[in-house]
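1. Following is a predicted model, sequence given first.
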Amino acid sequence: METPELLRKLVEMAGGPAAQGYVLALDGDGLESVPQRVQTSQATYEVCRPRTELELRRMVWKSSGAPFIAILPPDLARSLPADLLHRARRRRVHALDIQDVLSVVLGVPVVGTDDRAVQRLALDHLEALRAQISQRTHPTVIDRQLLDELLLDVCFGSGERLRARSPGALLAEWVEHPPDWDESVRELVRRNLPRLHATEGRILAWALASSERLRALVVRGVLLAIDGEVPEAVWGELEALQKDQQVGVPPDVLRGVLSRIAVEAIEELKDDAKKYLTEAETIGRRHLSKDARSRSTILPLGLANRCEDVAQRVARGEPVPSSEITWMREHRAAGLMRNEISLLEEMARFSRYLATPDAEEAGPELAGRIRSYQKSGAFADMSAARLRRALASTAQFHEQAEKALVAYQERRNRDNLAFAKTLARGYVEALHKTEGVVPLHRLWTDVALRRPKDEGLFLVVLDGCSYPAFVEIVEELAQLGEPLGLRAPERDSATGLLALSLLPTITSHARGAIFLGEIPKDPLAAESVWREEGERSTDPARFKQNKVLGNRTRKLFLKGDLAEGPGPLLRALQDTSIEIVAAVFNAIDDQIGSANTGAQLQVKPDQISGFIPSLQAALAHGRSILVVADHGHTPFWNKALRVGAGSTPRFCELGPKEAAPDGFVEVNVEELGGSSGRKAFAWRMGAYQGSPQVGFHGGVGLEEMVVPLAWLVRDGVRAGEPSWWFGPTHASAAEMKVRPAEPLAKATAPTRQQKKAAPAPPAAKPIQTDLYDRRPSIEALAVDADRLLGLPADVMEGLEPDERAVLTLLARHGSARMSEVARVLGKPAARVGGWMAKLHRKLHDVGAPCFSTDRLPNGEQQYTFVPPERRRNA
């Protein structure tokens, strides 16, 4: 780079421009490449580089007094004769300091740069430095810090690469590609890292000394990120960092900083991190306990150990809080064990379900048992189905899952037996005199016809759809572009959703009650016969004979009518002259009747031909949609539950002195069961007669008798999950004590003379905010808020009543969804998010945040309560 400014600087140092005389200058930094002449205000100076005294004298003689600049090598400058020196300008050899060179070239005074390495680095990048300054606001002076910044910019293309990137990102880059910088560049980076990244910068500067140190930061830092105490051996190469006085990071701070950098680096490395994690796991196996390794949120081994620990806890009967699953899903290696985590999620739900009181503690009334099943038992059945599907996608934790399933079956069988005994004490009376319970033959009088007569009706019959299968269908409908859901019940009709099928729970009998409007007296028909012949003739005939419907126009569509597409059904829904349109969808019943017992039942709405289009058409043409099932079903578990031969899997007729089979109970249905004589019905889940198939029905199990009965509307709600479904977020075995399992004795028909068990003292009923509860008052929700929330008195005084109510709701149940909060507040769900965010800011401003916000897999927000002890530890 030719720099005439340096030559002009030499002329100024020699007294300024003149018309004659020569200037002697010492060759050095910055003068390696200069122009052959330089123009000044007085004259043009020629530039020469004499190597000997003789060459210099010849130049002086040839110039004849004309001005020139002679740049001398150091050995010639030191040995010049006095006469040559005396005739030169200012009678001396002039030398430029590096700071002078930098100041001249950059056009700005440079101060405080005595470090030779920095000076040399600056001289090597003079042109780039000048370009950088031209792009900035022109500084008045360049000090050491500004010069470092400029050098970082020119050495790395952009200094933002060091400034803006996180320490972890820098470590990830350097550990994968160790820097091969010149020593001056390396020292420049090490010197500036503490200024750019504070404590992390000091640690990175220390590690830049070698590639081994960089690797140790990642490998050892991952282990140090594990919560709790770790042995000194885990520090390994980083022990030198603890003792390095230049780094000067206090021991109580160092581990946290190292952990943060290492975790950031692992995240940046993505797939390339595997080799470092493997090395860390090897060290961890040598120096860390299994419990310590299972606390790692980075190591795949830590996740595997944690998963195994949770599986063992479930197998032992311990309730596992949902925070364990959240921890797993947030683990860096969660993608490697996605199927296993899904399995453990259902197992953890089982553990929390089993820790809740048995349904019989809700009271002996039939309605109480049905509601308990709708709110809890049905969700346990749904979780069991999901767990069995999850078992098909992984080879791990099968033994523990089987233990959980056995405990679940025992619990549900206790519920089923208690329910069966309730019906056995008086089936006909229970069916007709239990307030709020709707038997299928009364759905018209109690539900369907309680609406304006001129409002069209679409009755959807889901053949064989159990209550848990219905809940899954509603969840899927909520994900549609135009979401559908359940209409929340009014205060005076909340119990209208308690619906019961009829014994025996078979299609010919139960569906006949729906369309006839009364209990059929016809002989019972086997399922196989009914599917082949019965429904095509009997169902339409019964629908026409329905006396409750009077002269209302009606039309029924069966499986055969929908075989070639939903066109006729859609046209009927558009026809306003047809007051009632009914359609039977057989997708579920067809599956459970299959002998393919290796397949787990799963039905999605978009897999049921014509189902979604018909719902959309009904809503588009102003029809109300009422969904019902004729019966539910119990799934096949194993062949060990087969109790004998027979063409009816879940019920049988008994001889005069014949005892009911194992898992069956005798129920006197009087003349309401299709034929006279003694009958026994299966209450044990999965018990069957005859040949195995995917599912069975005909018995008295809750999963067969409790059927869905609900209105579908636009933007409706989902069936609210029980408190154990997503939470409590944190729980201990002491907080959720598991009840000891009771032996399942062979059921016998109870008599009226049997002594009733003494009722248990009533427990305080937690306030639920789901589909089936009436909306509680704000005052009722806020009861005992001071004790539950654990907030300071001044904070409590600043809360509005509705704010106290919502926080108390979260404290009681551990968590609540946005839709549940909306119902408590009486606000549209769309406004709850902003309201809760405002409440969170309000609590944060006073230093008392007590809930967190998460997003569920379905996109809905969930608010989780943070107990006081966790707030103190945070």
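-> Happy to help now that I have it. Numbering: from 1, shown residues only.

2. only C-alpha atoms for contact and neighbour calcs from this point on.
-> Noted.

3. how distant is the helix or strand in which Ser537 is found from the center of its chain?
-> Using DSSP states H and E, the element containing Ser537 is helix 535-545. For helix 535-545, the separation from the chain centroid amounts to 49 Å (computed by C-alpha atoms, centre = their mean, to the nearest Å).

4. Other residues contacting that helix?
-> 508, 511-512, 515-516, 554, 556, 558, 560 (C-alpha atoms under 8 Å, 6 or more residues apart in numbering).

5. One more to weigh against that first structure:
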Amino acid sequence: MTPPEVDDRTLGQLLRSALPRDPNRRLVLVHGRYAPAARASFTVDVGDTIRTVTVADEHSVLGVLDAWQQHRDSGDDTSVLVVTTGVPDNVLGWDVRGHALRQRTLTVDRAEIVAQRFGAGEVEPRVRREPWLLDALLTAEPPDGWSRTGPVLTYAAAVRALVAVRFGLDDAAPDAGTLLEWSRTTGPDRFVALPPAEQDGLARWLGETVGPFAGLFTRLVRVGRATDVLPLGVLVSLIDEPDVPAQTMMAVGSLLGDVVSDERSRDAFVTAVLGTLERWIVHAEGGGLGAAEARDRVGEVLDRADTIATARGIEADDHPFLPSGFRGRLAAVAAALTPQPDDTGVPAALGALDRLREHRIARLLPERVAAAEMAVRLMRWLALPEPTEPGPVAHAVAAHLRIGGWVDRALTAVWAGEVSAGAAVGHAFGRIHDAARVRRDRQDQRFATRLRSWTEHAAAAAPGGALLVESVLDEVVAPLLTENDAPLVIVVDGMSAAVAAELGEQILDRGWTEISRDDAGREAAVAVVPSVTRASRTSLLAGRARTGDRNAERDGFTALWNRHRRGAVLLHKSDIAGAAGRRLSEQLVEALADPATVVGVVLNTVDDALDHGREGDRTGWRLADITYLPDLLDAARSYGRPVVVVSDHGHVLERSTASEKGGDGAAAPSARWRTGTPGEGEIELRGPRVLEGDGRVVVPWDESIRYTNRRAGYHGGASLAEMTVPVLVFVPAGDRPVPMGYAVLPAESTRPDWWNGRPTASPPTSVPAPPARKRKPAKVVEDTQPTLDDMPVPAAVTPVPPAPPPTRTVGRRVIASSRFTAQHASVRRAPEPVQVADLIDALVAAGGELTGTAAVARLGRAGRDPGIVLAHLQRLLNVEGYPVIVFDGRTARLDIDMLYLQFGLGGS
């Protein structure tokens, strides 16, 4: 029998336990072979003394005798000679054994030594039955020793300690995800360098601990394919995809080569790989510490998987994880984009878009998905009926704010396109953009026709049913005044309906509730002519049609609010910034703290961006992009002030590819208005609200016309985007009364039906007229065009589709159930059953989600704090804690399957 290999650490532990019984012995015989790399001389603590140890590896009687003789002749009476040998005791004889410790050759009990190194009295029997484990524990001991485990060293504790050292893992009991991350380190190289017996033992333990996944995983590591473990798992998942061609199945099967696997281990392997990638994606999506690294890991793995697929001829253009699958699904969306006069192609486009959104990396590529979403939205809009006659000006600007602005928002994103898209995708986006732009041009032309006759007579005393920009403060803002409250008026210079659509959504996420005087949606005012800052902003802030500079704006603002017996402060850009350590100026903070003072702030970010070219390739605006806007909103909320976010005019963007200027540039003081004779794409406007050109100007309705050098965008013209002035009104969210004359405006009612969700059976095609305003009798503007009732204009839709008949709805079935009756009787302050049914039906119709504002409105508690109201609803519907209704602070979500189960409604 071959003697076991021992090293200096094994001998040291043996001497510590054996020498104290006979401390004067200088010869120790040990059955074994001394490891070549072990130290030939070392010291060991024996009781209170330190003994020097010399080791000789001799496997003959003469060798043993000679080593002992030389040690005796050395003259060192304190050192110990250890001779490792395979010579039996009966061959050595008593001449040598008589000098040796215990007069015999000692056998190393590796299990006992291992136990001592762990500070244990004994080891679990299984540890003794695993020679590979004992060998590994003796050779892998860290410099500072093994951690103490207790009186008995168990098999599980021993292997976990070994794994922590061999795998380099902090977690001594790794799971599948930990091992997959470990596969991307140098750990696998160290693993395959271990003795085969130890590799086998660790693989068995991983199989027992981690499950079937470990079998295929360790086999791939042992054949040197650790770096491709994750990419291979992604590709092997193709086996589970429906309708995979036989050729692809064979190519995927060949990926594992000679690595033996069964279906159970393969399924576990794929599940672990995809689960790990999903976890990384969630981490990357959430931002924060390590998000960029997680994103890079995902990209590396999936790019490598795509490379392998290409090399092996594997078709994966619909794979739910691979970048090629994302590109394939994006191409499918593009293929479904066909501008049609009806909605026959819409279902295919929506289905393709759903597939794209479901792709796992879609969440990491929001800008690429957004371009496809916007293109499909434009396709849905193009499928709606188009009015052929112009509507009244008031109706047109309202429709533009509620619909046209969303169209323009989508057009901007689709114009920018999809940076990584192929030619086919780019061409498809271009076709949709151009078709939508042509339709918007027709709207602008029809609007210009009506605007021309309206402008001749329109004035504050005779607005023709329209809200004028110079009347916004009196008609919209003044009603918000109370004895202890005054509003904050934020003028976002140049904010178009498209920009307002984006900012309005984001403001709601900062703890605000939107309100309006018009149940149909947000209100829009009409800019003065030309729609430039000097005229329109001064008119807005002074409360009358006039031109002027900042001083005129400030004086007019103060005078207007003095007429309402209120003090007022108007601040421009240079007045807003605070001193060191303060974001807002002391003057602004003091004004906001005074509830009797109306505060106005002018923000120039959007208008400046048009001049300085910062919006040329942008596809949207965030609150943080508007300097000081988030700070002003937070300050206003802390003081409980209502906020009115209003523009003075809108703008059009530079989207042409030509460099020619339109019209007579010499007669153009501005980019979008001039004097002279109108040409193609232009109209002449005159009347009391035309504040330049001696009351007569030429302005383009065609957005591609400009009179000055190229910039990022322009204003001053007669297009809907320029003449529409968005007026958004907000109050701090919570249990506070809504100002008289206003009602809560759910987020759903601010968006057109074609923007979100699925088409309803009968999409509405008209918008109610603006609310009637109490005025003194005034001259009516002569208008020979058809009346409002004759003019159907596309409009924002109601928050959710109409519910089915009461006796058949899901909500009615819920409140009729015995479980609901019992719950309602036991829950305090529970909403009324009919209102609960209405909310359930609204959630079902809206695809399972509504904003908290819309949900509480359905419960008849508009304006109340959604968190408090929905908490009562959750106690009612979330039987035994199961999440039928979930509210995340912004959105209420219904789990329809859980609802059916908990209230016994049968199959969903």
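-> That came through fine. Note that the structure is a prediction, hence the values are computed from the model and not measured.

6. got the contact list for the residue most central in space within structure 2?
-> With distances taken as C-alpha atoms, centre = their mean, the residue of structure 2 nearest its centroid is Glu285 (4.8 Å). The contact partners of Glu285 of structure 2, by C-alpha under 8 Å, 6+ apart, come to 291, 295, 363-364.

7. want to throw those residues into JSON lines with neighbour count?
-> As requested, the contacts of Glu285 of structure 2 are exported to JSON lines (neighbours: other C-alpha atoms under 10 Å):
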{"residue": "Ala291", "neighbour count": "17"}
{"residue": "Arg295", "neighbour count": "20"}
{"residue": "Arg363", "neighbour count": "17"}
{"residue": "Leu364", "neighbour count": "17"}
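
8. Whichever helix in structure 1 runs longest vs structure 2 - mean distance after superposition?
-> Looking across structure 1 with DSSP state H, the single longest helix is helix 398-424. For helix 398-424 of structure 1, the mean deviation from structure 2 after alignment is 3.9 Å (mean C-alpha distance after the TM-score superposition for structure 1).

9. so what secondary structure elements neighbour that helix?
-> For helix 398-424 of structure 1, the contact count by 3 or more C-alpha pairs under 8 Å, 6 or more residues apart in numbering; DSSP states H and E identifies helix 300-316, helix 338-354, helix 366-372, helix 378-391, strand 664-666, helix 702-705 as packing neighbours.

10. The same query, at a cut-off of 10 Å, please.
-> In terms of contacts (3 or more C-alpha pairs under 10 Å, 6 or more residues apart in numbering; DSSP states H and E), helix 398-424 of structure 1 is packed against helix 300-316, helix 338-354, helix 366-372, helix 378-391, helix 427-433, strand 664-666, strand 678-682, helix 702-705.

11. In contact with Val55 of structure 2, which residues?
-> If you count contacts by C-alpha atoms under 10 Å, 6 or more residues apart in numbering, Val55 of structure 2 has them with 7-8, 11, 28, 34, 38-42, 67, 80-84.

12. SS state for the closest residue to Arg360 of structure 2 other than its chain neighbours?
-> Using C-alpha to C-alpha, 6 or more residues apart in numbering and skipping residues adjacent in sequence, the residue nearest Arg360 of structure 2 is Phe321, 5.3 Å away. Put simply, Phe321 of structure 2 is coil when judged by DSSP: H, G, I helix; E, B strand; the rest coil.

13. roughly how far apart are Phe321 of structure 2 and Val159 of structure 2?
-> 36 Å (C-alpha to C-alpha, to the nearest Å).

14. just Pro151 of structure 2 next, same as before
-> 17 Å.

15. who has more neighbours, the two?
-> Val159 (21 against 13; other C-alpha atoms under 10 Å).

16. Can you say which of the contacts of Val55 of structure 2 are buried?
-> 7-8, 11, 28, 34, 40, 67, 80-84 (16 or more other C-alpha atoms under 10 Å).

17. Identify those among the residues you listed that sit within helices.
-> Per DSSP H, these map to helices at 8, 11, 67.

18. All the helices of the stretch 751-900 of structure 2, residue numbers only.
-> Ranges of helices in the stretch 751-900 of structure 2, per DSSP state H, counting those that start in this stretch, are 810-815, 818-826, 833-845, 852-858, 866-877, 896-902.

19. From what I see, Trp637 of structure 1 and Gly695 are in contact.
-> Yes. With contact taken as C-alpha atoms under 10 Å, Trp637 of structure 1 and Gly695 are classed as touching, separated by 9.0 Å.

20. quick one: which of those two has more around it?
-> Set side by side, Trp637 of structure 1 and Gly695 show more neighbours around Gly695, with 27 against 17, by other C-alpha under 10 Å.

21. how near is that one to Pro649 of structure 1?
-> 10 Å.

22. Next: Trp444 of structure 1.
-> On the measure of C-alpha to C-alpha, Trp444 of structure 1 and Pro649 of structure 1 end up 30 Å apart.

23. ditto for Val738 of structure 1
-> Counting by C-alpha to C-alpha, the gap from Val738 of structure 1 to Pro649 of structure 1 is 33 Å.

24. Of the two, which one has the most company?
-> Comparing Val738 of structure 1 with Pro649 by other C-alpha under 10 Å, the one with more neighbours is Pro649, at 26 against 18.

25. Hmm, Gly698 and that one touching each other?
-> Yes. With contact defined as C-alpha under 10 Å, Pro649 of structure 1 reaches Gly698; the gap is 7.0 Å.

26. Could you list every helix and strand in contact with the helix or strand containing Ser508 of structure 1?
-> If you go by DSSP H and E, Ser508 of structure 1 is part of helix 507-516. Identification of packing neighbours for helix 507-516 of structure 1 by 3+ C-alpha pairs under 10 Å, 6+ apart yields strand 437-439, helix 443, helix 527-529, helix 535-545.

27. mean deviation (superposed) between it and structure 2, please.
-> In the superposition with structure 2, the average deviation recorded for helix 507-516 of structure 1 is 5.8 Å (mean C-alpha distance after the TM-score superposition for structure 1).

28. quick check: angle from that helix to helix 535-545?
-> Counting by axes from the mean of the first three to the mean of the last three C-alpha atoms, to 10 degrees, helix 507-516 of structure 1 lies at 30 degrees to helix 535-545.

29. Helix 507-516 of structure 1: how far from the chain's middle?
-> 44 Å.

30. distance of Glu149 of structure 1 from Gln862 of structure 1?
-> 47 Å.

31. repeat for Cys307 of structure 1
-> The value you get for Cys307 of structure 1 to Gln862 of structure 1, if C-alpha to C-alpha is used, is 24 Å.

32. Who has more neighbours out of the two?
-> A count of neighbours by other C-alpha under 10 Å puts Cys307 above the other of Cys307 of structure 1 and Gln862, at 22 against 19.
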